[in-house]
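Asks: Structural data only, the sequence is not supplied:
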């Protein structure tokens, strides 16, 4: 029920009720919510009040809107700690999820100037260009484009990159991966991200640029990833 005499605003009461149903499991990911009109009639409140509660829950990641369809309970976001360098495969397995990849492109190309600088190779030296959709339990999580020096990492094949690239580098080639530099920023999904991640164009995504290095400082990979912002979030501990 809504207590109109409560000091807690009506929109906040409705927000808490919906959130409680989600957290208790009464509303599950993918379930549709009643329309704004139904909430208005059920509680005798204004549409503006209902809209504010729904907007807050969308912004907090509890709900998602589908244009022309309605409002649905969102999938719970996966958290990735920003401590420790792990591959996508390692990260998903640590969560008890089944990682997989859909390989879109695998080719050796002359290194463009920008990629050559990041990998410390000569311009036009051969590099692998690998584009994959990364999935967890069969659901698309990220669109990833990697560049790797072909002379440094010989023998890559589509079958190898279908699994864990880091595992191949460390266990087969015996190269010790040491650290990476990573930049994360927000962006809107373009046509390519929309198509491969099954999200509408313009939806928020997390863009990640990661440059990975061996123990001796040699660059081993530069990768750009577009993560679904409705399914992924990054957390870190900051100490004073």
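Replies: Here it is on my side, so go on. What you are looking at is a predicted structure, and each value in this text was computed from that prediction instead of being measured.
Asks: Please count neighbours and contacts with C-alpha atoms only from this point.
Replies: OK.
Asks: what comes into contact with stretch 28-44?
Replies: 1-2, 22, 45-47, 50-51, 70-76 (CA atoms under 8 Å, 6 or more residues apart in numbering).
Asks: 10 Å instead?
Replies: 1-4, 10, 14, 18, 21-22, 27, 45-51, 54, 62-65, 69-76 (CA atoms under 10 Å, 6 or more residues apart in numbering).
Asks: Would you list the buried entries among the residues you listed?
Replies: 2, 10, 14, 18, 22, 27, 45, 47, 49-50, 54, 62-64, 71-75 (16 or more other CA atoms under 10 Å).
Asks: Among the residues you listed, which ones are in helices?
Replies: Within the buried ones among the contacts of stretch 28-44, residues falling in helices by DSSP state H are 10, 14, 18, 22, 47, 49-50, 54.
Asks: what's the closest of those to residue 142?
Replies: residue 22 (25.3 Å; CA to CA).
Asks: Correct me if wrong: that closest one contacts residue 61.
Replies: No: taking contacts as CA atoms under 10 Å, residue 22 lies outside contact range of residue 61: 11.4 Å.
Asks: putting a second one here so we can go through both:
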């Protein structure tokens, strides 16, 4: 085990043994180095690793603190983001980046099975979880199925709630995939992270109760705040655990 890994475990044990809670401050780097007999570079590497894992967070000029717990997003549910985050015990705020009607391009045609240049609704929002910017959500919806959908305030209203209550459309099933990406300059600015920071990339297509495409979505989620989980189940003979996909 490397020195960094050893110190990483010591920090985690310190948090547990001292019953530290989210927001509690760890001792100074100087005190920890003296306590464990390590150099400051090794300690900083361990803190950086724990910061990447979302265990601690460092604040310039203030020190290192126990991080808030992550939101676990269940990949098997069909909840909207507000319902999913509430179910996971988080508090959600949103900033609307763009909300507009547009003409379907080839990508929207392929995903939503609509005619080229037919009206679609495009919505992009930044999700703030427990006071911290955590994700960018972008969706495309067939506007012909829900006239007037652009006239809502999606900073406070749930898109799935509007689809359900105003138009009788409910997401019942869908497909999605998860990958990793690096934040570009625009994404980094919206999420208040450095450009090049690693993030989760999620995209998928949700179907309504009649099996018609309802919503194509992409999400860029910060692993410091959101992780993805699922429930394992037995699979039938002939099923495989892996399949070939296309980007």
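Replies: Thanks, I have it. Since the structure is predicted, the reported quantities are computational estimates derived from the model, not experimental observations.
Asks: corresponding residue for residue 160 of structure 2 in structure 1?
Replies: In structure 1, the residue paired with residue 160 of structure 2 according to TM-score structural alignment is residue 166.
Asks: quick one: that match and residue 91 touch, right?
Replies: No: the pair residue 166 of structure 1 / residue 91 is not scored as a contact, 11.9 Å apart, by CA under 10 Å.
Asks: ok, these two, which is more surrounded?
Replies: residue 166 (20 against 17; other CA atoms under 10 Å).
Asks: In contact with the more buried one, which residues?
Replies: Residues counted as contacts of residue 166 of structure 1 (CA under 10 Å, 6+ apart) are 86-90, 172, 175-177, 220-221.
Asks: now what about stretch 109-122 of structure 1, what contacts it?
Replies: Contacts of stretch 109-122 of structure 1 (CA under 10 Å, 6+ apart): 123-129, 147-152, 211-213, 218-223.
Asks: from these, which would you call buried?
Replies: Of the members of the contacts of stretch 109-122 of structure 1, the ones counted as buried by neighbours, 16+ other CA under 10 Å, are 125-129, 147-150, 211-213, 219-223.
Asks: distance of residue 115 of structure 2 from residue 145 of structure 2?
Replies: 13 Å (CA to CA, to the nearest Å).
Asks: surely residue 133 of structure 2 meets residue 191?
Replies: Yes: taking contacts as CA under 10 Å, residue 133 of structure 2 lies within contact range of residue 191: 5.4 Å.
Asks: what sits in contact with each of the two?
Replies: 126-127, 221-222.
Asks: for the contacts of residue 166 of structure 1, which one is nearest residue 239 of structure 1?
Replies: residue 86 (21.7 Å).
Asks: surely residue 158 of structure 1 meets residue 129?
Replies: No: applying CA under 10 Å as the test, residue 158 of structure 1 and residue 129 come out as separate, 11.2 Å apart.
Asks: any shared contact partners between those two?
Replies: Common contacts of residue 158 of structure 1 and residue 129 (CA under 10 Å, 6+ apart): 105-107.
Asks: Cross the contacts of stretch 109-122 of structure 1 against strands and list the overlap.
Replies: Judged by DSSP state E, strands contain the following of the contacts of stretch 109-122 of structure 1: 126-129, 147-149, 211-213, 219-223.
Asks: number of nearby residues for residue 224 of structure 1?
Replies: Using other CA under 10 Å: residue 224 of structure 1 sits among 19 other residues.
Asks: All the helices of structure 2, in order from the start?
Replies: Counting by DSSP H, the helices of structure 2 are 3-17, 29-36, 40-52, 81-87, 106-112, 159-167, 185-191.
Asks: In structure 2, what residue corresponds to residue 144 of structure 1?
Replies: Using TM-score structural alignment, the partner of residue 144 of structure 1 in structure 2 is residue 137.
Asks: Excluding chain neighbours, give the residue nearest to that match in space.
Replies: Computed as CA to CA, 6 or more residues apart in numbering, the closest residue to residue 137 of structure 2 that is not its neighbour in sequence is residue 219, at 4.6 Å.
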